[in-house]
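In: quick one, what's the 3D model for this:
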Amino acid sequence: MSRLQHVFEALKDKGEGALVGFVTAGDPDPTTSIAVLRAMIDGGVDILELGVPFSDPTADGPVIQRSSARALAHGMTLEKTLQLCRALRQWSDIPVVIFSYYNPILAMGGARFYKESVRCGVDAVLVVDLPPEESREFLDQWSGNALDFIRLVAPTTPPERMAAIAEDASGFLYLVSMTGVTGSAGLNLDEVTATAQRLKQVTSLPVCVGFGISQPEHVRTVCQTADGAVVGSAFERLIEENLKAPDLAERLRRYARTLKAATRR
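Out: Here you go, the predicted model:
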């Protein structure tokens, strides 16, 4: 059983949803990034999404764009992101998802990316701008099935398309809560709930909802229907607002704790 499967099954038995926490690898700098990860995990994050900093993150809002710029300014790369996961494996068994645009992975090569990810303890990958129709050339380079490939589902996706996407996915499905970029305002929780219900009718994979999720009330509502909530921009906003604060890690830990409490059904 994979780490992702184990976490979802254990949480289901406890009547909890998964708190999926996103943070850009190397933000605000490589050394502090380790403290950030520790704080989020200590605060109760169940699954960690490590974002690969990218110069043109078209699906991300201003907060995550700036986090990528800070990480890139400190020399963060895809290779160093994988090494960050390897370092994390010395003290944590939390499932780690690499969240990336395709360009850095294409430059590394699909075969090498798979080999290095497995070696460094990565559990899954989500490639934001690689639709199912274009992903075969990437997946065909994998030499095994030790990595899950997580697919995105948009709020405008019709049920038959949802089913087709789910059939070629593993790990979990990432349901985008709204049209627009990460951190957008205007979250309609009733619409999110209805979309999550439609998606769960066509798949047995866990469904996690992201984009615009920032408050405990959001997490609580999402986890009544979906299997987990993804929080990203809100974590990065907290980092950005406290870049020089000596208690940055503790602030992240407390925030994660409040979000995790809201996953309990």
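In: from now on I want contacts and neighbour counts done on CA atoms only, so please keep to that.
Out: Fine.
In: part of a strand, is residue 208?
Out: Yes - assigned with DSSP: H, G, I helix; E, B strand; the rest coil, residue 208 falls within a strand.
In: now show me the structure for the sequence below, then we'll compare the two:
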Amino acid sequence: MSEPAVTGPSVAASPGPESPGSPFFARRAPGRPGLAMFLNAGDPPLAVLPELLAMLDDSGVDCLELAVPFPDSPTDGPVVRASAARALADGVTPRAVLDAVAAARPGLRGPRIALLADWSHTVRGTDPGDFAAAVRDAGCDGLLLHGVPPRLRRAHYDAVYRAGLPLVTTCYAASGPDVVAEAADHASAYLYLVAHYGRSGTAAAWDRERLGAVITTLRSTASVPVAVGFGVRTGGDIALLAELGADAVVVGSAGVARIEQARAAGRDPVEELRTFVSELRAPGPAPATDGHERGIRS
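Out: Model (predicted):
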């Protein structure tokens, strides 16, 4: 996977509306990372989004990273891509996603919603300010923009800041110092630290020492929580990231796979996810290590 576009303005910007008091992961207990769940909107169906959010609330999940589904994502593996395809086959559109969030939002107490949108499939051709305002007005708490062309980043990210919509920024553990610094400078919702290169749902080895060092750097420079994703599948993985200093973790493919399994078996996907979250919250040993390299499946 190529170096991600830093999701922040390309020039110095005014401080975002969320500061160190960001509501993202504010409910996390001392010593325990916050928990974000990635899901494609529409898988499970949008009609159950209120029930799904209520379950996440009851289960102590801090954030739903809700993706507007788009086809053939170059950074996602087969599990997430199949999930997006199911949602698209059911007719899920960006407008339908925002309408579903707006309908579900009034009953939501704890979890925050960060909308993930792909520029090419979802945003291209729209006015940046109009899009940012629509996301804000639907009740989303933050926005992660994926794949914005370099020449258009400034207009889109400036529009997000003007709309008062907090930004999720991204960088890799292997990113260069300038990319890491820019991600820290412009994050106003949370900073998503991608643990390794590759597609989601694929096997990869990563360097524990490097990851720990980047987490330490980001926590000293970012004004918002640092959430680590790619490779978080078990309570043991979460325990390890807690040791390394992560403020939060992002669980993606592992949860999406449980939805796929539930649907194939005719089980309730919301209850399947409830069980999975309980498993993640259960204490468990950190994965075994061999030197400073550790293999994790995302």
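In: what does the TM-score come to for these two?
Out: With the length set by TM-score structural alignment, normalised by the length of structure 1, the two chains reach a TM-score of 0.88; 262 aligned residues with a C-alpha RMSD of 2.5 Å.
In: aligned partner of residue 240 of structure 2 in structure 1?
Out: Aligned by TM-score structural alignment, residue 240 of structure 2 pairs with residue 221 of structure 1.
In: how far away is its match from residue 202 of structure 1?
Out: 21 Å (C-alpha to C-alpha, to the nearest Å).
In: try residue 224 of structure 1
Out: 18 Å.
In: and residue 156 of structure 1, by the same measure?
Out: 15 Å.
In: list the residues that contact residue 40 of structure 1.
Out: Contacts of residue 40 of structure 1 were listed using C-alpha atoms under 8 Å, 6 or more residues apart in numbering, and they are 21, 252, 253, 256.
In: now those residues as CSV including secondary structure and distance to residue 12 of structure 1?
Out: Shown next, in CSV, are the contacts of residue 40 of structure 1 (DSSP: H, G, I helix; E, B strand; the rest coil; distance: C-alpha to C-alpha, whole Å):
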residue, secondary structure, distance to residue 12 of structure 1
21, strand, 18
252, helix, 25
253, helix, 23
256, helix, 19
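In: quick one: neighbours of the aligned partner of residue 180 of structure 2 in structure 1, just the number.
Out: Using TM-score structural alignment, the equivalent of residue 180 of structure 2 in structure 1 is residue 162. Residue 162 of structure 1 has 22 neighbouring residues, counting by other C-alpha atoms under 10 Å.
In: same deal with residue 271 of structure 2?
Out: 15.
In: could you measure the counterpart of it in structure 1 against residue 222 of structure 1, distance?
Out: Using TM-score structural alignment, the partner of residue 271 of structure 2 in structure 1 is residue 250. Distance from residue 250 of structure 1 to residue 222 of structure 1, counting by C-alpha to C-alpha: 26 Å.
In: how about residue 110 of structure 1?
Out: Counting by C-alpha to C-alpha, the gap from residue 110 of structure 1 to residue 222 of structure 1 is 34 Å.
In: same deal with residue 164 of structure 1?
Out: Taken as C-alpha to C-alpha, the span from residue 164 of structure 1 to residue 222 of structure 1 is 23 Å.
In: more neighbours: these two, which one.
Out: When residue 164 of structure 1 is set against residue 222 and neighbours are counted by other C-alpha under 10 Å, the residue ahead is residue 222, at 27 against 13.
In: following the host helix or strand of that one, which helix or strand comes up?
Out: For residue 222 of structure 1, the host element (DSSP states H and E) is helix 216-225. Using DSSP H and E, the helix or strand that follows helix 216-225 of structure 1 in sequence is strand 228-231.
In: buried stuff in the helix or strand residue 151 of structure 2 falls within?
Out: Using DSSP H and E, residue 151 of structure 2 maps to helix 150-162. Within helix 150-162 of structure 2, the residues that count as buried by 16 or more other C-alpha atoms under 10 Å are 153, 154, 156, 157, 158, 159, 160, 161, 162.
In: average offset between the helix or strand following that helix and structure 1?
Out: From helix 150-162 of structure 2 onward toward the C-terminus, using DSSP H and E, the following helix or strand is strand 168-172. For strand 168-172 of structure 2, the mean deviation from structure 1 after alignment is 0.9 Å (mean C-alpha distance after the TM-score superposition for structure 1).
In: helices and strands around strand 168-172 of structure 2, which ones?
Out: strand 142-146, helix 177-186, strand 190-194 (3 or more C-alpha pairs under 8 Å, 6 or more residues apart in numbering; DSSP states H and E).
In: and if we set it to 10 Å?
Out: strand 112-118, strand 142-146, helix 177-186, strand 190-194, strand 226-229 (3 or more C-alpha pairs under 10 Å, 6 or more residues apart in numbering; DSSP states H and E).
In: now do the helices in the stretch 1-150 of structure 2.
Out: Assigned by DSSP state H, counting those that start in this stretch, the stretch 1-150 of structure 2 shows helices spanning 49-58, 78-89, 94-104, 128-137, 150-162.
In: nearest to residue 256 of structure 2, out of those?
Out: Residue 256 of structure 2 sits nearest to helix 78-89 of all those, at 6.6 Å, using C-alpha to C-alpha.
In: so which bits of the closest one are buried?
Out: 78, 79, 80, 81, 82, 83, 84, 85, 86, 87, 88.
In: closest to residue 101 of structure 2 among the residues you listed?
Out: residue 87 (15.4 Å).
In: tell me which residue of structure 1 matches up with that closest one.
Out: Mapped onto structure 1 by TM-score structural alignment, residue 87 of structure 2 lines up with residue 71.
In: about what we covered before: is it possible to get JSON lines of the helices and strands packed on strand 168-172 of structure 2 that adds distance to residue 124 of structure 2?
Out: Below are those laid out as JSON lines (distance: least, C-alpha to C-alpha, whole Å):
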{"stretch": "strand 112-118", "distance to residue 124 of structure 2": "9"}
{"stretch": "strand 142-146", "distance to residue 124 of structure 2": "11"}
{"stretch": "helix 177-186", "distance to residue 124 of structure 2": "22"}
{"stretch": "strand 190-194", "distance to residue 124 of structure 2": "23"}
{"stretch": "strand 226-229", "distance to residue 124 of structure 2": "26"}
